Structures are given as structure tokens and as C-alpha cells.
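Visitor: The sequence isn't on hand, but the structure is:
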């Protein structure tokens, strides 16, 4: 279904009620757009800033149809929605990103095969369906390696690190991941982790933010720094080119993030290896709210509404740092507010628990 250019006053439907949906809704309101959020949890953070809400399961066909009728375009804040949900919505209203892009990026094996098919470097990988398949994949790729479920994993969930010298019982390892279809990925000796957040319109216009450097703690993003340390002009150009090739091949509409490893050849030359694609606004792009001329959330709204994309340069050339507030760290909000130059974002979640993202803080630092 083609996307008309939407006017201010139109309604965006957002599937998913977490902090990403919340920040999309805030950006939409700045452009005079209305928002209807669909989520199964009655206490969803995005409901606080939405003009309309639907509380229903993602597989409720009747509720989905009514939701679609009430909006002009539909988007989603996370990729783990059922394929059937996307099909129901896209039959009634323009859905961006598309159901096809969602299907490609929901399955790690499909995604890796797609990226490799474009001639873009990835970690070596093998499909694993059972214990025998895992044993064969280990024999082929060696260790260390990471075994991941093909679907429904994020922030370190749904994966097991397999290390050399440690006993591996293939049956027990598969059982620990629910005996689900998996993918084994060979180890990439990377220097750092980086990502490119980019946007594409239905007309094929493309715009990307410069690569950012990411630091993880317990598999959860802890810190993002822009510009990304260790990247030179050649590796930066390569990362931006990779993001565009992926977006074009997906015929993507909206914001996406391509997570990559920065690696060095024996001669010291830096280049990138794709880790995964996130078909949505992304945690590593939160710095853009204060640090870029157009935030990733405003950019996503522009793209799905058929509007021109905004400028992506850093504000004043500042170095930008984004820190996630995970678990109890959000309780230090008063101290953060007292620090000059800090920009605090709290997501309105009712209860902090270990590993839960409660907010983030952005600092604009002097260039250099």
C-alpha cells in the first residue's frame, strides 16, 4: 500500500508501548500529529503521552483492525511482533517498516543470510536445529562462538557463549535455549562495537547519522559516544555505505540501526562487520535528541509520513555521550539534574529492576 504525504493533524499508530514508542509519540506531537498506541500492557510508558490507546494482545485480529481504521499510518517500536499482526495491519493501512522488512530482521538466520547475500561481511554462521546440528556447527566453526535463538532475543537474552576449553553438551545447551531453532555465530575479534542509525523514505531518499561507538555491560547498552572512537574516514564511509545498501535492499521506510563490529586487518586497516539490524529507532540513537540537528524519533516520523528528512549533523560539533540508566541508577535523577549540561530522560516505568532500562542521560561535551 502506497503512502500518501500526511498532513499535520493526521494520526500515527504505534504498535508497542515502551520507551521507544513514547519518544516517537513525543516527536510526533511536536509536528502537530496525533498518536494512537497499541500495546497489551495497561501500564505501558507510551500511553502517558498518547492521545488514544488500545490495550489488547498482539494477536487480537478484531482489535488490530479497529486500531488500523483509527489511524493514517502504522509503525512499530520493536520487532518481536507476530508476522500475522503485521499482515493484518498492512492490509488496512500503510505499515512502515514493511511486513517484509520485519520478517527479514525478525529471524537471525534470515537476516544474516540476507546481509551476506549483499556481499557484506558478517560473522561466519551456521543454522542449528538440534543437538546434532550444534555439534556439527561447532566442528565447522570452532570455538569461541555464540549460539543464539533465531527469534525473540535482545539485550543478551536467548543466547549462550561457548568458549574453548569448557565442556559443551550439545543436548544440554539446546535445552537451555528451549530447543528452539538457533544460529551459531563464529567469534569476531573486534576492536569495538559501533552502529549507524539511518533513515530512508518511500522515494528512496536516505540520510544517516555518523557512526557511534557503543559500550555494553551485561549485554545491555551502557554508553554511546559520538564520534565513534577508532574510526577513520575510510571505515566511516564503509559503515555508512553498508547501512545504505541494507536499507535500499529492504526497500526500507523509517529509521533503522545497523550494529557492527569494528575490526582491524593485519596491516592495521579498520573495517566493519555487520552484527545485526534493528528495524526501528534504536537505543544507540538516543543521543540525537539533544546532540543532532534532527532526532532519530523526528526523523522516523518524517520518513513514515512522506516528509523530507532532516539534517543529521551534530549540534555545534560537540562530542556527545549517552548513558543508559538501568535498574536503580535512575534513582539518582536529582543528582543528574544538578549537573550542568546534562539532559535527563525518564521513561515513566513504575518499577525498577535489574537490567531494566529506566531512562537515559545525554551530555554534550566540548569538541576534541
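Guide: Great, that's in hand. Keep in mind the model is a prediction, meaning the values are calculated, not measured.
Visitor: can we go C-alpha only for contacts and neighbour counts from here?
Guide: Noted.
Visitor: quick one: residue 254 from residue 180, how far?
Guide: 31 Å (C-alpha to C-alpha, to the nearest Å).
Visitor: And the two? Which one has more around it.
Guide: Neighbours per residue, other C-alpha atoms under 10 Å: of residue 254 and residue 180, the larger number sits with residue 254, 28 against 17.
Visitor: wait, isn't that one in contact with residue 280?
Guide: Yes: with contacts counted by C-alpha atoms under 8 Å, residue 254 reaches residue 280, the gap being 7.3 Å.
Visitor: Would you mind listing the buried residues in stretch 323-341?
Guide: 323, 324, 325, 326, 327, 330, 333 (16 or more other C-alpha atoms under 10 Å).
Visitor: got it, and stretch 41-54?
Guide: Neighbour count says stretch 41-54 has 44, 45, 46, 47, 48, 49, 50, 52, 53, 54 buried, by 16+ other C-alpha under 10 Å.
Visitor: mind listing which of those residues are in strands?
Guide: 52, 53, 54 (DSSP state E).
Visitor: this is the other structure I want to compare:
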């Protein structure tokens, strides 16, 4: 989707990936296949481009640094250094003045004994996403059993938050330090996977202003040029607490393709190429729904619906829990279908 947005602005995209059949390469000008530690392949890739970005935060930090030796990488190594490790991420949030739930490191038997954030969610510090690598625990015995099941890896125990809803702020920051925040999305997660994002969110202006301020604060604290998404909880007593960040286009911003003056993908291209940031006005109310696994097989219904905008990702095989695409319903609230 970033490659498509870049093409609209006259840029050619070259994709680097370990896979021979890269989905992004299907719509790009070129593709370099190589492992993330293949220095020669990375050099061939860097020689073909003027600026480099990444579309998910689990690219090894070494790989990003290696690319940065050759060409500008935006947003660079600093954001993924924090985003790749939940303990580092939480500590960074607090250092930046962004509140979080209570948390404890769980890296040893002593940490198990000292932990007080119960009940809570035990998560691996690295690699987990979409509900993977985590377990809900309520007792110290349950915490120990869950840690054993996760392989005694470095983990974080996050206290449960009494929240009324989940939201996300997606902020672009240009080379000149200009920031622009997309309208706040109201998110619904099921089984750890984002199911829907609705804009406008319907939340009070005070909450929306607070969320936008935190998103901009994060972008500035990271000193990034590019895009960052901040997922947050809105508590029942009105606080806004950070959950996690992603220094890239985010699933909760997919609605912007069809219902915003500038999509998050075009905004990323603008930011990393030094162009002025685009307007973020909402063109119409919208609700984005992820298509998980076999749900994408229902595509004939979506393309027949005049309020629906279907996006399929070109993935060869549908698996349970795998995001195969999304559909965004656009229009007046009285014609949008109800939430599934």
C-alpha cells in the first residue's frame, strides 16, 4: 500500500524481503530478495534507492543500521530499538511523559516473587503480536506457570486496565519537524487481533485532544521522520494510557485510504521524501473491518456493496488469525451496516 501511494506521487519503490514471493513486490518496480543479515544483498538494495523505510518493526535493528550506513533510513533505528522490546518501550513512554499501566519485568524467579501487577497480562518482551506470546494471569502460581509455558523468556507483566475503549493516534512528522495527527480511531480487538476501527470515534473532544497530544509527544520524543502509531486505553475515569507503538503505517489507519484527504501511506511517503505533509480531514464517516483467514473468501459480497471498499493483500494462503485484507465501509452512519 505504501508502494501504491508512492507510485501515485511519481516515485518508484524497490522492495527488500527474505521471501521470494514478496506481496509488496507484486506492485513495486523491483525486488531484492535476501536474508536480513545478508550484507551483500543489503548493499545491492541500497544502491538502487534514495531513501529507505520499513513497514513493520521486527526488522532486525542491525539490518536497519547497515542500511543507514549507505542511505538515509527514515524513521531510523531509534524507534524500532524501543518498539521491538516491550520493557524498553514502556520505560521510554514514561521517560517521554506518556502514562502507562503498571508493569513489572519478569526475567527471573526473583521477579516472579516481587511482581505485584496482578491480575495482569504476561507478554514476551520480543516478537509477540496479534495476541501471540502472551497470557492472562491472576495469581502468582498462574504467573509462574505462564512464564514456564513461554519458555522462561524475558517477559513483562502488565497490570489489567479498567478501560472503556481502545483508541489509536497515527502521527506523521516531516523532515522539518512539522507534525500532523490523523483523526483518532476507535478500535475493537478480539482475541488480541484488531477487528474494527471507526472514525469519527464519537469520544469527547477532551479525550481526543489528549490522545492527539500524546501521539505528537511520542513522535517528537523519537525525533523521527516518518509515521508512528500509538495505541492507547481510555480508562473509565477518563485517563488515556499508552499500550504500545508502531513506527510505521498501522492497521488502525487503513481507513484513511478511502475516507481521508491523505492516506497514511501517502503521508509516510511525503514525510520521508521531504514533501509537505498532506491534509488529514475526514471525507466521510467510515468503519474498517479486518478480514481474518477465510473471511476474505466473502469478497463477492463486499464488492457488491456500494458502501464497501475492498482491499485484498495478495497473500497466497489463508490461515486462521492471518489478516488477508480489509474492507472499509464509507458513508453516512444511517447506511453503514452494523458492527459484526
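Guide: In hand now; what should we look at? Bear in mind the structure is a predicted one, so any value in this text is a computation, not a measurement.
Visitor: Could you tell me the TM-score of the two chains?
Guide: Superposed pair, TM-score by TM-score structural alignment, normalised by the length of structure 2: 0.95. Supporting alignment: 334 aligned residues with a C-alpha RMSD of 1.3 Å.
Visitor: I'd like to know which of the buried residues of stretch 41-54 of structure 1 are part of helices.
Guide: Counting by DSSP state H, those place none of their members in helices.
Visitor: Could you dump those into CSV and include distance to residue 63 of structure 1?
Guide: Shown next, in CSV, are those (distance: C-alpha to C-alpha, whole Å):
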residue, distance to residue 63 of structure 1
44, 17
45, 20
46, 18
47, 17
48, 20
49, 21
50, 17
52, 13
53, 11
54, 8
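Visitor: Which part of structure 1 matches whichever helix in structure 2 runs longest?
Guide: Looking across structure 2 with DSSP H, the single longest helix is helix 205-222. Counting by TM-score structural alignment, helix 205-222 of structure 2 pairs with residues 233-250 of structure 1.
Visitor: Likewise for stretch 244-257 of structure 2?
Guide: Counting by TM-score structural alignment, stretch 244-257 of structure 2 sits on residues 276-289 of structure 1.
Visitor: Where does the residue nearest to residue 246 of structure 2 when sequence neighbours are not counted sit, in terms of helix or strand?
Guide: Nearest-residue entry for residue 246 of structure 2: residue 229, 5.1 Å, with adjacent residues in sequence omitted and distances by C-alpha to C-alpha, 6 or more residues apart in numbering. Using DSSP states H and E, residue 229 of structure 2 sits within strand 226-235.
Visitor: next one: residue 300 of structure 2
Guide: helix 299-303.
Visitor: Now do that helix: everything it contacts.
Guide: With contact meaning C-alpha atoms under 8 Å, 6 or more residues apart in numbering, helix 299-303 of structure 2 is reached by 308, 309, 310, 327.
Visitor: at 7 Å instead, please
Guide: 308, 310 (C-alpha atoms under 7 Å, 6 or more residues apart in numbering).
Visitor: Mean deviation, it versus structure 1?
Guide: Following the fit onto structure 1, the mean deviation recorded for helix 299-303 of structure 2 is 0.8 Å by mean C-alpha distance after the TM-score superposition for structure 1.
Visitor: so where is that helix in structure 1?
Guide: Going by TM-score structural alignment: helix 299-303 of structure 2 matches residues 333-337.
Visitor: for stretch 29-42 of structure 2, same thing?
Guide: With TM-score structural alignment as the criterion, stretch 29-42 of structure 2 aligns to 51-64.
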